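In: A structural model of the following input is requested.
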Amino acid sequence: MSLDVHPQLLRALRAVLETGSLTAASERLGFTQSALSKQIAALEAAAGTRLFRRGPRGVEPTPAATRLAARAVTILDQLDAAARDLAEVSAPLDGRVALGGFPATAMRLAPRAIARVRLTNPAIEVDFLESSTPVQIRRLRAGRLDLAILGVGADLPDWDLTGVELETLPGGPLLVAVSVRHPLALAGRHRVPVSALAAENWIAGRGARGEPQFGPWPGLAEPRVVATLADWSTRLGFVAAGLGITTVPRLAAQSLPAEVTCLEVDDPHGTGRTMALARIGALPAPAAVVRAALFDEARRIAGYTPPGP
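Out: Predicted coordinates:
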């Protein structure tokens, strides 16, 4: 025997059992008593047995009704759970995510990732806080950031990352930014040995004590620094004017002024500098969406090849 009935008939059965009368059950479900009686009759026809008998205190369930109701509770609970699951899937994610990044990440990585999130999940709001890596670590520990893009590497300070979970972001090697009129650029070279940088004038970044900055190529013995400037736009303006060169991360390569180009560097010792995405504890769903967007955009940046001069 196969019992194929509409879930509403099972709800009618449960309501009558729980209230003990057709009148009370019809009021609970919002049907007329006549309509509810027809639902019970249809269920009895499908079951092939009587489910209720009229008694002095209302309707009395038969053993068949009691056994069917026990199954109905499980069935209806599962249907309700399925409806909730579908609602969660179809409902747009919403929430606010606090994302931190060092200044160079604001050139392309962070804004492009935020734009990607806004396109696919417009109900998620991303607050971007630009600050140095040590400040971000403090904000992360204080609960002011959900995610933080940190600079890490052998040539950087040994940050205290106890309790912080790190994931390496694709980033690619460091580059050197030079004026398009610089001899290295005019020579048509796309890649230069690190020895070619030793005698150059360097534009360095300036920040608070202990905050790492881009500037001379890491590992140069005694680089000649001719200017120390706080903002990227100012530094790159000096580079464009031919007053010096500076080190830039690959994530900035597609955001340089038209008068500036970048070169890859052959350095047998390497720089060991990378980006990492930091968090503390499990990520809520909106933060996980931001994380995925950051990795997607970081992969695009890491695969970018600077154009030849």
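
In: from here on, contacts and neighbour counts on C-alpha atoms
Out: OK.

In: contacts for the helix or strand containing Arg235 next, please.
Out: Using DSSP states H and E, Arg235 falls within helix 232-240. Helix 232-240 is contacted from outside by 104, 177-180, 203-205, 229, 244-246, 256-257, 259-260, using C-alpha atoms under 8 Å, 6 or more residues apart in numbering.

In: please provide the structure for the following sequence as well, for comparison with the first:
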Amino acid sequence: MGEFTVTGLRVVREAARSGSFTRAAERLGYTNRIDVAVLSGDPDRPGDTTFEPLLDDSLFLAVHPAHRLATRASVAVAELRAEPWITGSNDIGSTLLGAWSGPSWHPRIAHTARDWIAKLGLVSAGLGVTIVPGLAVSALPARLSIIRIDDPQAHRPTHLAYRSGTIPPDHPFLEALRDTAATLAADIRARLRT
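Out: Model prediction:
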């Protein structure tokens, strides 16, 4: 988002790996102090919080440019079953691959890496493929091939959440978040066209 200055507003950027808005706030020490959050997935919804869809974040496949799928615009999930995967955890349910885990498919995890630089380095070395959120596509190295995944589960909802009564819905910061989400969606479309 770049810089954003508003009197009385302090911006703290944190990534919380919890599936719960409330637990993440507690873990970060912000219980009853978070007025605005951008959340991915399906978070819990405290009663004093307003949630609105911000972006339906599509999931994409990142592959090495010499990979057999590198020139494709899209790929079906069934074509990915034999791929060596690079994930953030051996627990498939906690990764972006979780949407496809089940009795009919157990992805073969070749490497685990907690941070994106390591994951993308492994992909760049041709050691496997990984799922990337659409929000990250415009920032990915141009040398990687990014492929749309043809599956209705290949997305994660991203919400704007704000405490009711603490910040008005038309606050300039909320408007900036909405505008940034729209710009990111356009950047994703542009990257996939090239």
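
In: buried ones among the contacts of helix 232-240 of structure 1?
Out: 104, 177-180, 203-205, 229, 244-246, 256, 260 (16 or more other C-alpha atoms under 10 Å).

In: quickly note the distance from the aligned residue in structure 2 for Phe295 of structure 1 to Asp57 of structure 2.
Out: Following TM-score structural alignment, the counterpart assigned to Phe295 of structure 1 within structure 2 is Arg178. To Asp57 of structure 2, Arg178 of structure 2 is 14 Å away according to C-alpha to C-alpha, to the nearest Å.

In: which one's more surrounded, the two?
Out: Asp57 (22 against 16; other C-alpha atoms under 10 Å).

In: Pro152 is in contact with that one, correct?
Out: No: at 11.9 Å, Asp57 of structure 2 and Pro152 do not qualify as touching, with contact defined as C-alpha atoms under 8 Å.

In: name the nearest residue to the match of Phe295 of structure 1, ignoring sequence neighbours.
Out: Leu54 (6.5 Å; C-alpha to C-alpha, 6 or more residues apart in numbering).

In: tell me which stretches of the stretch 51-200 of structure 1 form helices.
Out: With DSSP state H, counting those that start in this stretch as the criterion, the stretch 51-200 of structure 1 has helices at 63-90, 109-120, 133-141, 183-186.

In: to Glu18 of structure 1, which of those lies closest?
Out: helix 63-90 (10.1 Å; C-alpha to C-alpha).

In: now that closest one: which residue numbers in structure 2?
Out: So helix 63-90 of structure 1 sits over no part of structure 2, by TM-score structural alignment.

In: distance to Val225 of structure 1 and mean neighbour count for the helices of the stretch 51-200 of structure 1 - can I get that in a markdown table?
Out: Converted to a markdown table, the helices of the stretch 51-200 of structure 1 look like this (distance: least, C-alpha to C-alpha, whole Å; neighbours: other C-alpha atoms under 10 Å):
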| stretch | distance to Val225 of structure 1 | mean neighbour count |
| --- | --- | --- |
| helix 63-90 | 56 | 13 |
| helix 109-120 | 28 | 18 |
| helix 133-141 | 23 | 19 |
| helix 183-186 | 18 | 15 |
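
In: export those as JSON lines, with columns for distance to Leu99 of structure 1.
Out: Below are the helices of the stretch 51-200 of structure 1 laid out as JSON lines (distance: least, C-alpha to C-alpha, whole Å):
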{"stretch": "helix 63-90", "distance to Leu99 of structure 1": "25"}
{"stretch": "helix 109-120", "distance to Leu99 of structure 1": "8"}
{"stretch": "helix 133-141", "distance to Leu99 of structure 1": "9"}
{"stretch": "helix 183-186", "distance to Leu99 of structure 1": "36"}
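
In: ok so, going back, for the match of Phe295 of structure 1, helix, strand, or coil?
Out: Here Arg178 of structure 2 is helix, with the state taken from DSSP: H, G, I helix; E, B strand; the rest coil.

In: so how far is stretch 138-147 of structure 2 off the chain centroid?
Out: 15 Å (C-alpha atoms, centre = their mean, to the nearest Å).

In: sorry, wrong one. I was asking about stretch 194-205 of structure 1.
Out: 37 Å.

In: so what touches it?
Out: 213-217, 220, 223-232, 235, 238-239, 243-246, 265-267.

In: now do 6 Å
Out: 213-216, 224-230, 244-246, 265-267 (C-alpha atoms under 6 Å, 6 or more residues apart in numbering).

In: and if you look at stretch 185-193 of structure 1?
Out: 263-266, 308-309.

In: what is the nearest of those residues to Leu76 of structure 1?
Out: The nearest member of the contacts of stretch 185-193 of structure 1 to Leu76 of structure 1, counting by C-alpha to C-alpha, is Glu264 at 64.4 Å.

In: okay, and that closest one sits in which element?
Out: Element membership for Glu264 of structure 1, per DSSP H and E: strand 260-266.

In: which residues of structure 2 does that strand align to?
Out: The aligned range for strand 260-266 of structure 1 is 144-150, by TM-score structural alignment.

In: check stretch 99-108 of structure 1 too.
Out: Stretch 99-108 of structure 1 maps onto no residues of structure 2, going by TM-score structural alignment.

In: tell me the contacts of Val176 of structure 1?
Out: Contact analysis of Val176 of structure 1 by C-alpha under 6 Å, 6+ apart lists 246-248, 262-263.

In: check contacts around the residue nearest the centre of structure 2.
Out: Nearest to the centroid of the C-alpha atoms of structure 2, with distances taken as C-alpha atoms, centre = their mean, sits Pro133, at 3.9 Å. Residues in contact with Pro133 of structure 2, defined by C-alpha under 6 Å, 6+ apart, are Leu59.
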